[in-house]
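Trainee: Mind folding the following:
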Amino acid sequence: MRLIKMFLFVLPSVLIPKVFAATGKANVLVCYGRLNPETVKGYNVVILEQEHYKPSEIKKMKTQNDKVLAYISLGEVNRHAKHYPLLKGSTLGKNQLWDSYYLDLTAEKTKQVLMKIIGETIAMGYDGFFLDNFDNFGPWGKQTAQKAELVALLKSIYDKYPHYTFLQNAGIDLIAQTAPYVDGVVVESVATDYSFTDKKYQLRAEDDFQQRANRLADISTQYKLPVTLIEYAGTEAMRTAVEKKISATGFDYFIGQIDLQKIPQFTN
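Mentor: A predicted model of the protein is given here:
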């Protein structure tokens, strides 16, 4: 495990349900749409879709923020991604919700393509990666049979690029295996629970939220990994309610709209 973590994170020595240390900050930006690099300023971490930017723009954003990370999925490939044609013949079925396809990590070609993308992205100037879809490899995921392959791939990435930053999104059931190779854990929808059926933003029940937050606090303490929350809200009133709830956890966080295509703008 790396000695330098990218967030400073403090928890009380004894965590009692519904009582947290209020140290978290909204200092993370997640956006998969195209942004004007001049306007992206003052964040600890910026997570972007690398295909939208030139090296000169990444360099600019790195002068204005602490870390600039690129998005990559180790579990799926969207049919609009530039590397989809290279992998479409070796996928394991479709994720209808996101119009993407499950990757086959047992296929050598899949690993080669992913490593090539990672190398090219690092060469562009990014500080590391936001690694998505780890939950696919958990106990209830579509790729649970390939958990060992995911961990092996993650180790290969870490061994080749030990001085870069890697954030694991979800997959907390795998943390015992993945913790040595990542710098932090990102978890979506701990306080919120967006309904894809109704297209409605909503809060989780308080007991559900507390259980999730307590588990993440335990994981952070046990594995010495900072936790960041990504939450979703549509209105300013809900954003305020979400921020009030999660700021007490001590986790850094981002609150945005479900499509993550722009800097958040909340309605009144």
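
Trainee: hey, let's count contacts and neighbours off CA atoms from now on
Mentor: Noted.

Trainee: contacting residues around the nearest residue to Thr165 once chain neighbours are set aside?
Mentor: Closest residue in space to Thr165, ignoring its immediate chain neighbours: Gly128 at 4.5 Å, by Cα to Cα, 6 or more residues apart in numbering. Taking Cα atoms under 8 Å, 6 or more residues apart in numbering, we find Gly128 in contact with Val68, Leu69, Ala70, Ile122, Tyr164, Thr165, Phe166.

Trainee: quick one more, to check against the first:
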Amino acid sequence: MFDKTMQPRPAWWRRPLARFMGGVVGVFAGFFLNTASAQPPAVGRIAFFYGEALDPAALAGYDQVVVEPDNGFVPKAAEAAGTEPRGMRWIAYVSVGEVLPSRDYYAAIPKAWRIGRNGDWKSEVIDQAAPGWPQFFVEKVIAPLWAKGYRGFFLDTLDSYQLMAKTDAERARQQAGLVAVIQRIHRRFPRAELILNRGFELMPQVHDNVSAVAFESLYRGWDEANQRYVAVPEDARAWLLARAREVRERYDLPVIAIDYCAPADLACAQQTVAQIRAQGLIPYVGDGHLMRINPAAAQD
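Mentor: Sure, this is the predicted structure:
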């Protein structure tokens, strides 16, 4: 049974934001430079792209883009080469609640911390309450990405603990662990832009540490099992809109809605962007696996 503050994922829902995630490489650097107190920039128009060949021209009109760092993009290298759009902010996807064996840091995670499996994605669920996990995550995952030039992090799989936690007490322990991870990231890198994928139940403790909250599939979703685009049921949309309203009104944070349309269906993308904006949310509409940049959300 799920936490009462969480809505169960519908049967058709699959997590395209985590589908193609690989490992993280790098070395820790810049501790003293990065501990200076400063506020991250405001969230602007945002794209999500997890492919390998990033076309800078496709990012015209966007202020920032979330990318899969294991696909080889290094912001500092792009800046040095002069190939990145001026003023672009690069946000790294990171999985908090789960880990794939392909991640470089996987072998360093104690076996006792890996408490279950997510069969849909062939990943392992991490015990967020494990002593040392917040420090490990910052040192082995976040710090190397910061050293590469990423100045923000999209924190995914924040509800994976629900696969294993079956009692209120255990859910509370896991949630406290997630709070500790997020707060430790913020303390170490106060200038970093932290965007949560859901994590609604964590907001009372972490709202001062994050820049925005995102969620998927408000109007249009992607059914990974059946490889098709689907309309989101009204009850699921109503629940998400209620959570978005809480985040905006109670915590004064922007909310990002990520929806999915077929790449060739420009009308679907434009309509969905308009619907999301009408709700006062920041839109992005991508293909089911986020392999292409869709310009729709960058247009007025």
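
Trainee: care to give me the TM-score?
Mentor: Scored by TM-score structural alignment, normalised by the length of structure 1, the superposition of the two chains gives a TM-score of 0.80; 245 aligned residues with a Cα RMSD of 2.7 Å.

Trainee: circling back: please report how far the residue mapped onto the residue nearest to Thr165 of structure 1 from structure 2 lies from Glu193 of structure 2.
Mentor: In structure 2, Gly128 of structure 1 lines up with Gly152, judged by TM-score structural alignment. Separation of Gly152 of structure 2 from Glu193 of structure 2 (Cα to Cα, to the nearest Å): 4 Å.

Trainee: what sits in contact with each of these two?
Mentor: In contact with both Gly152 of structure 2 and Glu193: Ile91, using Cα under 8 Å, 6+ apart.

Trainee: Are we agreed that Asp218 of structure 1 is in a helix?
Mentor: Yes: looking at Asp218 of structure 1 with DSSP: H, G, I helix; E, B strand; the rest coil, it is inside a helix.

Trainee: Quick one: map it onto structure 2.
Mentor: Using TM-score structural alignment, the partner of Asp218 of structure 1 in structure 2 is Glu246.

Trainee: Okay, helices next: where are they in the stretch 151-268 of structure 1?
Mentor: 175-178, 206-223, 236-247 (DSSP state H, counting those that start in this stretch).

Trainee: I'd like these laid out as a markdown table, including distance to Ile157 of structure 1.
Mentor: Converted to a markdown table, these look like this (distance: least, Cα to Cα, whole Å):
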| stretch | distance to Ile157 of structure 1 |
| --- | --- |
| helix 175-178 | 12 |
| helix 206-223 | 20 |
| helix 236-247 | 32 |
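
Trainee: got JSON lines for those helices, with mean neighbour count too?
Mentor: As requested, the helices of the stretch 151-268 of structure 1 are exported to JSON lines (neighbours: other Cα atoms under 10 Å):
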{"stretch": "helix 175-178", "mean neighbour count": "16"}
{"stretch": "helix 206-223", "mean neighbour count": "16"}
{"stretch": "helix 236-247", "mean neighbour count": "17"}
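
Trainee: Ok, which of those comes nearest Leu97 of structure 1?
Mentor: Distances from Leu97 of structure 1 to each of the helices of the stretch 151-268 of structure 1 were compared by Cα to Cα, and the smallest falls on helix 206-223, at 23.6 Å.

Trainee: Now do that closest one against helix 236-247, angle only.
Mentor: Orientation check (axes from the mean of the first three to the mean of the last three Cα atoms, to 10 degrees): helix 206-223 of structure 1 against helix 236-247 gives 40 degrees.

Trainee: Now do helix 206-223 of structure 1: distance to the chain's middle.
Mentor: From the chain centre to the centre of helix 206-223 of structure 1 is a distance of 17 Å (Cα atoms, centre = their mean, to the nearest Å).

Trainee: Stretch 136-145 of structure 2 too?
Mentor: The answer for stretch 136-145 of structure 2 is 16 Å, by Cα atoms, centre = their mean.

Trainee: what about the strands in the stretch 151-268 of structure 1?
Mentor: For the stretch 151-268 of structure 1, the strands defined by DSSP state E, counting those that start in this stretch occupy 165-169, 184-188, 227-232, 252-256.

Trainee: Please identify the deepest-packed of the ones you listed.
Mentor: Neighbour counts (mean count of other Cα atoms under 10 Å) averaged over each of these peak at strand 227-232, with a mean of 25.

Trainee: So which bit of structure 2 is it matched to?
Mentor: Under TM-score structural alignment, the match for strand 227-232 of structure 1 is residues 255-260.

Trainee: Kindly report the same for stretch 188-198 of structure 1.
Mentor: Under TM-score structural alignment, the match for stretch 188-198 of structure 1 is residues 216-226.

Trainee: The matching stretch: end-to-end distance?
Mentor: Stretch 216-226 of structure 2 end-to-end distance (Cα to Cα) = 18 Å.

Trainee: How about stretch 49-67 of structure 1?
Mentor: End-to-end distance for stretch 49-67 of structure 1, by Cα to Cα: 14 Å.

Trainee: List the buried residues of stretch 68-81 of structure 2.
Mentor: Residues Glu68, Pro69, Asp70, Asn71, Phe73, Val74, Pro75 are the ones in stretch 68-81 of structure 2 that count as buried (16 or more other Cα atoms under 10 Å).

Trainee: what about the fifth one, which SS state?
Mentor: In other words, Phe73 of structure 2. Taking three-state DSSP, the label given to Phe73 of structure 2 is coil.

Trainee: and Ala145 of structure 1, that one's in a helix?
Mentor: Yes: with three-state DSSP as the criterion, Ala145 of structure 1 is assigned to a helix.

Trainee: Okay then, goodbye and thanks.
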